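A.B. asks: Okay, sequence plus prediction incoming.
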Amino acid sequence: MVETLYAMMEVHFKAKMTQVEPPKEDIFKKHTFARRSAQRYDEKTKLLTFKIFDTFNNAGKVKDELWKLLGKEKVLEEWGAQGLFLMTSNGEIFNAMEDERLLKVFKMPTLEEFLDSLMPSTAGVPST
């Protein structure tokens, strides 16, 4: 089976209220997070960005790990997600907030498996 491999997840948050301050500490440094990651706040766009750099095939699981960490820091209470972007290992970028299927794991058959399902082998069937 062929499955999509991702190389990065990037999530953008915008403050729900005008008086919200971004986290003072990098939450990835404050808490032990098993994946390479980065946190950034852009003063110009007012976006709080979290990036995870890792090879993974289950984007939903990685998102849930991040949400759990953000919940500990109350980020989800004060900030609303604006975009959740996934980059595949071959450089394609998708917005998972526009297509939630990207957060689910689908096992895609190889071409050979697909063709076999359409035309099962008749090698063991005697001819008449």
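C.D. replies: In hand now; what should we look at?

A.B. asks: going forward, measure contacts between C-alpha atoms and count neighbours the same way
C.D. replies: OK.

A.B. asks: The spatially closest residue to G71 that is not a sequence neighbour and F13, how far apart?
C.D. replies: Beyond its immediate neighbours in the sequence, the residue positioned closest to G71 (CA to CA, 6 or more residues apart in numbering) is E77, lying 7.7 Å away. With distances taken as CA to CA, to the nearest Å, E77 is found 11 Å from F13.

A.B. asks: and what of L118?
C.D. replies: 45 Å.

A.B. asks: try W67
C.D. replies: 12 Å.

A.B. asks: In terms of neighbours, single out the busier of the two.
C.D. replies: A side-by-side neighbour count of W67 and F13, using other CA atoms under 10 Å, places F13 first with 20 against 15.

A.B. asks: this is the other structure I want to compare:
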Amino acid sequence: MYTLPMGARVADAVKAAGGVRQPAAAASVNLARRLVDGEQITIGAPGLGNTQPPPLPDPATTVLDLNTATPDQLEQLPGVGEVLAARIAEFRTTHGGFTSVTQLQEVPGIGAKKYEEIKNKVRI
């Protein structure tokens, strides 16, 4: 198991694991794809094929946990793009996690209007 920074890609995980022994085996995996927390990546193992990340939640019905949601999942929130999702994840890391949903208002780029749009779609 390897711990990589937020925003790391499959290529970063492969490099951390020592690279691939048979370069052709890496052709079955999208090395540019962003990693999802907790996923297993298998390259070149017979019969296992390409390992895909878990599906993203349905943004219309899912309430995300601010302390466990990946940046890709956070991007599913209304008005949250890649940059703001990264800021939320960085705030979480810097502050040891969220203790209340209202702390979202302390994240740069989340004003009163955006907070009102997303507060009911997240939890602790």
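C.D. replies: Now that the structure is in, tell me what you want to look at. These numbers come from a predicted model, not from an experiment.

A.B. asks: tm score of chain vs chain?
C.D. replies: Counting by TM-score structural alignment, normalised by the length of structure 2, the TM-score of this superposition works out to 0.30. Behind it: 63 aligned residues with a CA RMSD of 4.3 Å.

A.B. asks: circling back to that earlier point, SS state for the residue nearest to G71 of structure 1?
C.D. replies: Three-state call for E77 of structure 1 (DSSP: H, G, I helix; E, B strand; the rest coil): helix.

A.B. asks: okay, now it: neighbour count?
C.D. replies: Count around E77 of structure 1 with other CA under 10 Å applied: 11.

A.B. asks: next one: the one 5 residues further on
C.D. replies: Residues near Q82 of structure 1, counting by other CA under 10 Å, number 15.

A.B. asks: Please apply the same query to M9 of structure 1.
C.D. replies: M9 of structure 1 has 26 neighbours, counted by other CA under 10 Å.

A.B. asks: ok, it to Y41 of structure 1 distance?
C.D. replies: As judged by CA to CA, M9 of structure 1 and Y41 of structure 1 stand 16 Å apart.

A.B. asks: repeat for L48 of structure 1
C.D. replies: For L48 of structure 1 relative to Y41 of structure 1 (CA to CA), the value is 4 Å.

A.B. asks: neighbour-wise, which of these two wins?
C.D. replies: L48 (23 against 18).

A.B. asks: so that one makes contact with Q39?
C.D. replies: Yes. Using CA atoms under 8 Å, L48 of structure 1 is in contact with Q39, at 7.5 Å.

A.B. asks: before we move on, back to that, joint contacts of W67 and F13 of structure 1?
C.D. replies: With contacts taken as CA atoms under 8 Å, 6 or more residues apart in numbering, not a single residue reaches both W67 of structure 1 and F13.

A.B. asks: hang on, H12 of structure 1 in a helix?
C.D. replies: No. Read with three-state DSSP, H12 of structure 1 is strand and lies in no helix.

A.B. asks: residues near it, how many?
C.D. replies: By other CA under 10 Å, the residues close to H12 of structure 1 number 19.

A.B. asks: Which other helices and strands does the biggest helix by length in structure 2 contact?
C.D. replies: Longest helix in structure 2 by number of residues (criterion: DSSP state H): helix 82-94. Applying 3 or more CA pairs under 8 Å, 6 or more residues apart in numbering; DSSP states H and E, one finds that helix 82-94 of structure 2 makes contact with helix 71-74.

A.B. asks: Of all the residues in the helix it packs on, which ones are buried?
C.D. replies: Judged by neighbour count (16 or more other CA atoms under 10 Å), helix 71-74 of structure 2 contains these buried residues: 71-74.
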